Every structure is written in C-alpha cells, then in structure tokens.
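In: please find the sequence and the predicted model below.
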Amino acid sequence: MASFRTSSGDPLTHGNSRVKEARKLARRSFRASAGLFLADGPKAVEGALAVEGCVVEIFATPTAAEQYADLLGAAPVTLVDDRALASLSDSVSPAGLVAVCRLLDRPLAEVLSGGPRLVVICADVRDPGNAGTVIRCADAAGADAVILAGDAVDLHNPKTIRASVGSVFHLPVALERDPVAAVRAAQAAGLGVLAADMDGRNLFEADDLLAKPTAWLMGNEAWGLPDDLRAAADEVVSIPIYGGAESLNLATAAAVCLYASARAQR
C-alpha cells in the first residue's frame, strides 16, 4: 500500500508551502537549479516509478490515490486537494497524480557507449510536443537513445514529458549544446549518421545503409538542417512524397525513418 503523508492529516491546499515549492518546477530555470521536474498523469508516474531513485514524492488527490493504489505501491504519496493538484498540472483535465522526479538526462558519452545500433539526434527542435513524440517513436522502434542537440526544448518541459507518454523513462536521453559535436560523437561510436532531409537518397531504396548501426539526424521543425550540419552527416536520406503534400512534420518523419531502420536491422 502507498504511504500517505500530510502535515495535518487533511489534503494539502493550493497555498501550502510544499505545493508552492513544487509549483515552481513549472519554470525551466527552477528545474535546473533544483535538479527536479514534474511528471503529470498516471502513465508518466508509472514510468517514473519504474526508474530506481527517480521519484522523490507523488502528489495525489484522495480519489486518485484510491483509484491508482495498485500503481502507487509503496511510493511516498502526499494527499492534496483538487485545486492544489490542478496548480501542479498543465493538463486541461488533470488525472489527479503528479510526481516530483529527479532529472533524467544522461551524459552523451554514456548513451553512446555499449555499441548502440539505433539513435536519433534532434537538432534545434523547439516544440515540446514534437520532442516528446520523437522520444516515444524512438522507444517504440527499439532505439537505444535520443540526443537533444543545439538550442533544443527542455527535455523536462511538462509538455515534452506528457507527449512522450512515459517513453522518456524507458530509454536514455542526452543533451548536447553543439549539434556537430553530437554528430561527431555518434560517428566515433561507430554509427553512420543519416541526415533526414530533401534531395537525398530514397529511404526505401537504402536498406544497405539502414541495416548498419545508424544515428538519424533530424532538423528543426521550421527550417530543417543547416548546411554545415547536413554536410557533417555521412549521407542524406529522403522520405519520398507521393502525393501533393510539401513535406512531413518532424515527428512523423522521425517515425518513418526509425521504423525503416528497425525493419532493416531485424
């Protein structure tokens, strides 16, 4: 059974100091200084609980604590009222659970150690929904790691965490300020870096490339890959467009490329 704790026996309110401190984790600067972030909803909380030492505390409404009692197990749970929980969640319809977790990002050298076969490098990806969805796609395709490079969205942004639907807890994610350095590190780890961009080799005619250890290089949602980063890749590969659409969005393109690699490698 989960262990419930409050200062008075009653659920904590919106104005409680512990709730106020946790609410500050909505800000990137505070997440960085505290080394903590918020994971909102049962899927995220379940994923966080599966990572040893990740969860510091779970805030739950009494209704959610009862509903998800089997999920919470022996986790430290603090009961809060509905208004307090809503102030910790950025969801339109909060599910009643929010966990305070330790930051997840790992060193670049660590995620590239051990002979990875499939990695995705996101360069200057700014949209948290896209970043979280790419992490989810990478997890589903059996990738070994994700690298958020350059001026990227915060991995621990609540929207990124929610869009990953728990996948952010399943595979390692590294942060690297220099996208070219991320490419070079992947190449040094034995990965062929394939830039997903226009005017490249047809993805569906590139099984010889895809069957090898690969790092997919994906660019910014609006402007794609800059010339220097495209040139740093080993090869440019394009998803053919058969209809009238100008292009695919980032998360969709990442899913197509990752699954093409997963198929070829299996």
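Out: Received the coordinates, thanks. Just so it is clear, the structure is predicted and the values come from calculations on it, not from any experiment.

In: only C-alpha atoms for contact and neighbour calcs from this point on.
Out: Noted.

In: look at stretch 75-93 and report the distance between its end residues.
Out: End-to-end span of stretch 75-93 (CA to CA, to the nearest Å): 23 Å.

In: so what touches that stretch?
Out: Applying CA atoms under 8 Å, 6 or more residues apart in numbering, the contact partners of stretch 75-93 are 2-6, 10-15, 19, 22-23, 26, 38, 40, 49, 56-62, 65, 94, 96-98, 158-159.

In: inside helices: which ones of the residues you listed?
Out: In helices, defined here by DSSP state H, the members of the contacts of stretch 75-93 are 19, 22, 23, 49, 62, 65, 158, 159.

In: PyMOL command to pick out the buried ones of the contacts of stretch 75-93?
Out: Selecting only the buried entries of the contacts of stretch 75-93 in PyMOL, with 16 or more other CA atoms under 10 Å as the criterion:
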select buried, resi 2+4+5+11+12+13+14+19+22+23+26+38+40+49+56+57+58+59+60+61+62+65+94+96+97+98+158+159
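
In: my assumption is that residue 52 lies in a strand; please confirm.
Out: No - Residue 52 is assigned coil when assessed by DSSP: H, G, I helix; E, B strand; the rest coil, not a strand.

In: okay, now it: neighbour count?
Out: Residue 52 has 7 neighbouring residues, counting by other CA atoms under 10 Å.

In: now it: how far from residue 102?
Out: 10 Å.

In: next: residue 108.
Out: Residue 108 is 18 Å from residue 102, by CA to CA.

In: repeat for residue 205
Out: Plainly put, residue 205 is 43 Å away from residue 102 if you go by CA to CA.

In: and residue 66, by the same measure?
Out: Taking CA to CA, one finds residue 66 at 25 Å from residue 102.

In: who has more neighbours out of those two?
Out: Taking other CA under 10 Å, residue 66 and residue 102 do not tie; residue 102 has more neighbours (18 against 13).

In: can you classify residue 195 as helix, strand or coil?
Out: Secondary structure assignment for residue 195 (three-state DSSP): strand.

In: roughly how far does it sit from residue 114?
Out: 23 Å.

In: got another one to weigh against that:
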Amino acid sequence: MLDNPRSPRVRSVAKLAKKAARAETGAFLLEGPQAAREALTWRPELVVDLYATTHAFQKHDDVAALAKQADVRTEFVTEQVLDAMADTVTPQGFVAVCRTFPTSLDDIFGSSPRLIAVLEEVRDPGNAGTIIRAADSAGADAVVFSGHTVDLYNPKVVRSTTGSLFHLPVAVGATIEDVLARSRSASLHVIAADMAGDDLLVARTSGELALPTAWVFGNEAHGLSDAAVALVDRVITVPIYGHAESMNLATAASVCLYESAFAQRS
C-alpha cells in the first residue's frame, strides 16, 4: 500500500493536474468511481494505473470487477495519499492515470456525422465538459475544440463530462476556419449560437434543424469572433422569456443540441 503522500510516484500523479505535465507524459488524471467506471467500461485500454482506498474498492465492487476484467491492477493507497494525488478536495476514493486519446478531424468528418458541437475559444472547463456531456446525451456524433478552447484533459473538464469523454470522439487543436470548411465539405448546415441571432423558434419552424448540423458555440464573455460568424450559415439565439440577464453557455448549448436531436428524430 502506498502511504507516503510525498513520494515521487504520488507527486508524478499529482503533476498531471498541470497542462505541461500532461503534454510531456501523454497522460491525464481521472477521479472518482463514476469516471473510473466509464473509462474501464468503454476504453479500458487507456487506463494505465488505478489507485483506490480499500474502503472505496469494497464499496464500489463493480469498479473492482471491471478493473479485474480489463486486467488493470489496482494499487491501494491511504486517504492522505489519494488526497495528495487528486485535484479535488473530495476524490471519492479513486484516482486513475489514463492515456490521452486525440481524435483527428479526418476521423470525425469521414464518418458522415449528422450532429456535432464546435467550441471556439471556450475557456471555462466546467462549460466545456458539460457541453461534451450534453452532446453525448443528445446523440451527437462528435465534439471539436477549436482555437484556444480550454485543454480537453484539464481535470475539471474531465470531471464535468461525467464519463462522456469516453463515449464520443473529441478533436482538438484545429482552427475554426478549418473546422467550418470541413463541416461544409461534409454537407453539414453550420449554425452559430449567439445573442445577436434569430429566435430559435424560427429555425425550428423552418425545419432546418432536421438537417445534418454543426452547432458552433463561442467564448462565455465575448461570444463568437466576427471571423466565425462570417463563416456560418445561420446565427441563432436561445430566447429568454424570464428576467435572467443571460443564459449559461453550457445550458444554451444543451438546448440547441437537443432541438437538433428532436428535429432529426421526428
């Protein structure tokens, strides 16, 4: 059992909370039983190391069974060691080290997608992760992080996906111009979500949401760049009927993605 919170091994795991360490090692941090469960179920080959307290291992025996099935050895650690490894205050008994698994635009657009989410300059990790989760829930085919969008493997992004990171392909690093050009080549209708757009109900009534669609979501504070807006087919806003000053980006993205999901399945 690992019981020294200051050991080199513990420190090397803890460093994965930093982008530089993730880039250097090609690994990222996963925390909690739910995230471990999803990784071991959907992408067990990515799990390099699994650490757990004995209490958590006994309590979540399904995670233990999945680890055994995937031939992933579990290293038992003390609560103090787990706290030192984790990025959160309460890691819930499990920490895993996983390999990063980038997806290319060729893979995404070569599979004839009908619904994708494109993030441009989205900086908040909670928003980025929640949009991945919403895209997964809505049955989207992929998510693309463009420009200076937050690092996909940021611990808070990973946590916010609640395991959806392992369910659908996510590409990173492309320019918004390249992503939208590829979207058009794949016959996707490109719609931007922005405060200055037409009412979402107009798009619903016109039937265009039933088309294969790439939804584009911009920065939380500044919205989409002028360059991105100039490249899209349509700009849509989610109407606010109450007195709220604005809508959270991830909430608006969830509405947009589900509107397309409903239209495409009706």
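Out: That came through, no problem. Bear in mind the structure is a predicted one, so any value in this text is a computation, not a measurement.

In: what would you report as the TM-score here?
Out: The pair, once superposed, lands on a TM-score of 0.93 when counted by TM-score structural alignment, normalised by the length of the first structure; 257 aligned residues with a CA RMSD of 1.3 Å.

In: need the counterpart of residue 193 of the first structure in the second structure.
Out: Residue 193 of the first structure maps onto residue 190 of the second structure when the alignment is built from TM-score structural alignment.

In: I'd say that match and residue 233 touch.
Out: Yes - between residue 190 of the second structure and residue 233 a contact is recorded at 5.2 Å, counting by CA atoms under 8 Å.

In: who's more crowded, the two?
Out: Ranked by neighbour count (other CA under 10 Å), residue 190 of the second structure and residue 233 place residue 190 first, with 22 against 12.

In: for the second structure, which segments count as helices?
Out: Going by DSSP H, the second structure shows helices at 8-14, 19-25, 33-42, 54-59, 61-69, 79-85, 105-109, 125-137, 155-161, 176-185, 200-206, 226-231, 249-265.

In: residue 148 of the second structure is nearest to which of those?
Out: Proximity to residue 148 of the second structure (CA to CA) singles out helix 176-185 among the helices of the second structure, at 10.0 Å.

In: just the endpoints, please. Distance across stretch 203-218 of the second structure?
Out: 19 Å.

In: who has more neighbours, residue 195 and residue 114 of the first structure?
Out: Legend: neighbour count by other CA under 10 Å for residue 195 of the first structure and residue 114, higher for residue 195 (24 against 10).

In: contacts only, for that one.
Out: 216, 217, 218, 230, 233, 234, 235, 236, 237.

In: and if you look at residue 220 of the first structure?
Out: 122, 123, 124, 125, 126, 250.

In: CSV for those, including distance to residue 262 of the first structure and neighbour count?
Out: As requested, the contacts of residue 220 of the first structure are exported to CSV (distance: CA to CA, whole Å; neighbours: other CA atoms under 10 Å):
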residue, distance to residue 262 of the first structure, neighbour count
122, 18, 29
123, 21, 29
124, 24, 22
125, 23, 24
126, 26, 18
250, 18, 22
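
In: now, which of these lie within strands?
Out: Counted as lying in strands by DSSP state E, out of these, are 122, 123.

In: and residue 18 of the second structure? What does it align with in the first structure?
Out: In the first structure, the residue matched to residue 18 of the second structure (TM-score structural alignment) is residue 27.

In: next, count neighbours for its match.
Out: By other CA under 10 Å, neighbour count at residue 27 of the first structure equals 13.

In: distance check, it against residue 37 of the first structure.
Out: Using CA to CA, residue 27 of the first structure is found at 9 Å from residue 37 of the first structure.

In: next: residue 197 of the first structure.
Out: 33 Å.

In: those two: who's more crowded?
Out: It is residue 37, of residue 197 of the first structure and residue 37, that has more neighbours when counted by other CA under 10 Å, with 29 against 19.

In: which ones are touching that one?
Out: Shown in contact with residue 37 of the first structure (CA under 8 Å, 6+ apart): 25, 26, 31, 100, 101, 102, 103, 156, 157.

In: if I look at the closest residue in space to residue 21 of the second structure that isn't next to it in sequence, how far off is residue 25 of the second structure?
Out: In space, and not counting its chain neighbours, residue 21 of the second structure is closest to residue 15: 6.0 Å by CA to CA, 6 or more residues apart in numbering. Per CA to CA, residue 15 of the second structure is found 10 Å from residue 25 of the second structure.

In: who has more neighbours, the two?
Out: Shown here are residue 15 of the second structure and residue 25; by other CA under 10 Å, residue 15 has more neighbours (17 against 12).

In: how far away is the more buried one from residue 108 of the second structure?
Out: In terms of CA to CA, residue 15 of the second structure sits 31 Å off from residue 108 of the second structure.

In: same deal with residue 186 of the second structure?
Out: 10 Å.

In: what does residue 161 of the second structure give?
Out: 19 Å.

In: so where in the second structure does stretch 56-70 of the first structure end up aligned?
Out: Going by TM-score structural alignment, stretch 56-70 of the first structure sits over residues 48-62 in the second structure.

In: straight-line length of that stretch, end to end?
Out: 19 Å.

In: likewise stretch 111-125 of the first structure?
Out: 19 Å.

In: the second structure: matching residues for that one?
Out: Going by TM-score structural alignment, stretch 111-125 of the first structure sits over residues 108-122 in the second structure.

In: residue 79 of the first structure maps to what in the second structure?
Out: Under the alignment (TM-score structural alignment), residue 79 of the first structure maps onto residue 76.

In: its match: neighbour count?
Out: For residue 76 of the second structure, the count of nearby residues is 21 (other CA under 10 Å).

In: ok, back up a step: so for residue 186 and residue 108 of the second structure, which sits in the more crowded spot?
Out: residue 108 (22 against 19).

In: and that one, how far is that from residue 116 of the second structure?
Out: Taken as CA to CA, the span from residue 108 of the second structure to residue 116 of the second structure is 9 Å.

In: need the residues touching each of these two.
Out: Common neighbours of residue 108 of the second structure and residue 116 (CA under 8 Å, 6+ apart) are 141, 142.

In: was I right to think residue 123 of the second structure contacts residue 149?
Out: Yes - counting by CA under 8 Å, residue 123 of the second structure touches residue 149, with 5.4 Å between them.

In: buried residues, stretch 226-237 of the first structure. List them.
Out: 229, 230, 232, 233, 235, 236, 237.

In: before we move on, what about stretch 178-188 of the second structure?
Out: 179, 180, 181, 182, 183, 184, 186, 187, 188.

In: what of stretch 131-149 of the first structure?
Out: Counting neighbours by 16+ other CA under 10 Å, stretch 131-149 of the first structure gives 131-139, 141-149 as buried.

In: would you mind grabbing the residues shared as contacts by residue 15 and residue 25 of the second structure?
Out: Going by CA under 8 Å, 6+ apart, no residue sits against residue 15 of the second structure while also sitting against residue 25.
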